[in-house]
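>>> Dropping a prediction and its sequence here:
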Amino acid sequence: MVSRNTSDSIEAYLKGILEDHEIIEIRRAEMAQLFNCVPSQINYVINTRFTFQRGYIVESKRGGGGYIRISKVQISDQHYFLEQLMNSFGTEISEANAFGIIQKLFEEKIVTENEGNLMLSALSKNTLGISQIENRLRARVLHGFLERLSYEKKE
């Protein structure tokens, strides 16, 4: 059996529920109790693994009756979705977030596996390894990819 860390288990649990439901509401304290961890670990998982770039919208309400609502992004219009992706990051983007966007493009069949792999290669730290401007250069290249995809008719 493959050993999973707590963050992986939390992610798998939430994604399992999201397979059957479009929207879920959780309470951070209850999740922490379920996984025997601190509530901040629930925040970490949600903030890093349930991002718009990965196909999720997260809303939260603080306080006694607070909740965290996670919903899958509904892609009804490819152009609108790509535009939203472009607006989700500014002049800089990390390698991890760029890779998350490319993974979502592949999952939604906007790019093929080969196209996605080419994009990953072009945006990787190994390719762009100019430390001071790497994230800015990556953002510019990814914006270019997304802009081009938004005007390309896929058949």
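Thanks, I have the structure now.

>>> make it CA atoms for all contacts and neighbour counts henceforth
Will do.

>>> How about residues contacting the helix or strand encompassing Ser150?
Taking DSSP states H and E as the definition, Ser150 sits inside helix 134-151. Helix 134-151 has contacts (CA atoms under 8 Å, 6 or more residues apart in numbering) with 78-79, 82-83, 85-86, 89-95, 98, 110, 123, 125, 128.

>>> Buried ones among those residues?
With neighbours counted by 16 or more other CA atoms under 10 Å, those contain buried members at 78-79, 82-83, 85-86, 89, 92-95, 98, 110, 123, 125, 128.

>>> okay, now the one to match up with it:
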Amino acid sequence: MSNKNMSDIIEQYLKELLEQEDVIEIRRSEIAEHFNCVPSQINYVINTRFTVPKGYKVESKRGGGGYIRIVKVNLFNHHHSFQNVSQVIGTKLSESEGIAILDGLYHSEFITKRERDLLNTVLKLNGVSRSVEEQILRASLMSDLLERLGYEE
């Protein structure tokens, strides 16, 4: 574990909790105290590693009795799932979110391992500068892909 940074450790901890249950409720301050870090570190992990494209829905309630609820979701188990994912993507998509969506498509048997690997290569957008334009292009490509897959349902 010494090779991992604090964000990786917190992510692994939360994912282990999610393996036991599909829904967990946590208090940011309690998790921060458990890992001896600042609460904003917990926010960072949740905002970057527990996103809808990666298969998680996050809800929060602020205030004294507040909590953060993380729900594990399968984006590809409904007839209209491709439209829903396209709407979730919005106008920007990071490389890690794109890979997570392709992994979901593969594990739900909508695409083969070979197709996933080929599409991963395309979504890396090698040669395109790391910028907002890259995320916009990736989102557009993924939306087109999901729309096309929706025709096959």
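Yep, that arrived. Remember, it's a predicted structure, so these values are computed and weren't measured experimentally.

>>> Go through the contacts of helix 134-151 of structure 1 and flag which are in helices.
When the contacts of helix 134-151 of structure 1 are checked against helices using DSSP state H, the ones located there are 78-79, 82-83, 85-86, 95, 98, 123, 125, 128.

>>> ok, so of those residues, who is nearest Ser3 of structure 1?
Among those, Glu95 lies closest to Ser3 of structure 1 (CA to CA), at 25.9 Å.

>>> so how far is Leu128 of structure 1 from that closest one?
In this structure, Glu95 of structure 1 and Leu128 of structure 1 are 10 Å apart, going by CA to CA, to the nearest Å.

>>> Same list, the ones in helices among the contacts of helix 134-151 of structure 1, but as CSV with distance to Ser3 of structure 1 please.
As requested, those are arranged in CSV below (distance: CA to CA, whole Å):
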residue, distance to Ser3 of structure 1
Gln78, 37
His79, 40
Leu82, 36
Glu83, 38
Leu85, 33
Met86, 36
Glu95, 26
Ala98, 27
Leu123, 30
Lys125, 28
Leu128, 33
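
>>> what's the closest of those residues to Val58 of structure 1?
Within the set of these, Leu85 lies nearest Val58 of structure 1; the separation is 15.1 Å, counting by CA to CA.

>>> that older thread, what about the helix holding Ser150 of structure 1, distance to the chain center?
Helix 134-151 of structure 1 has its C-alpha centroid displaced from the chain centroid by 16 Å (CA atoms, centre = their mean, to the nearest Å).

>>> try stretch 141-155 of structure 1
In terms of CA atoms, centre = their mean, the gap separating the centre of stretch 141-155 of structure 1 from the centre of its chain is 18 Å.

>>> Ok, stretch 117-130 of structure 1 next?
Its chain's C-alpha centre and that of stretch 117-130 of structure 1 lie 18 Å apart, by CA atoms, centre = their mean.

>>> and it, how far apart are its ends?
21 Å.

>>> Buried residues, that stretch. List them.
Within stretch 117-130 of structure 1, the residues that count as buried by 16+ other CA under 10 Å are 117, 119-120, 123-125, 128.

>>> and the counterpart of Leu18 of structure 1 in structure 2, what is it in contact with?
Using TM-score structural alignment as the criterion, the counterpart of Leu18 of structure 1 in structure 2 is Leu18. Taking CA under 8 Å, 6+ apart as the contact definition, Leu18 of structure 2 lies against 24, 71-72.

>>> which residue is nearest the middle of structure 1?
Among the residues of structure 1, the smallest C-alpha distance to the mean C-alpha position (CA atoms, centre = their mean) belongs to Arg54, namely 2.2 Å.
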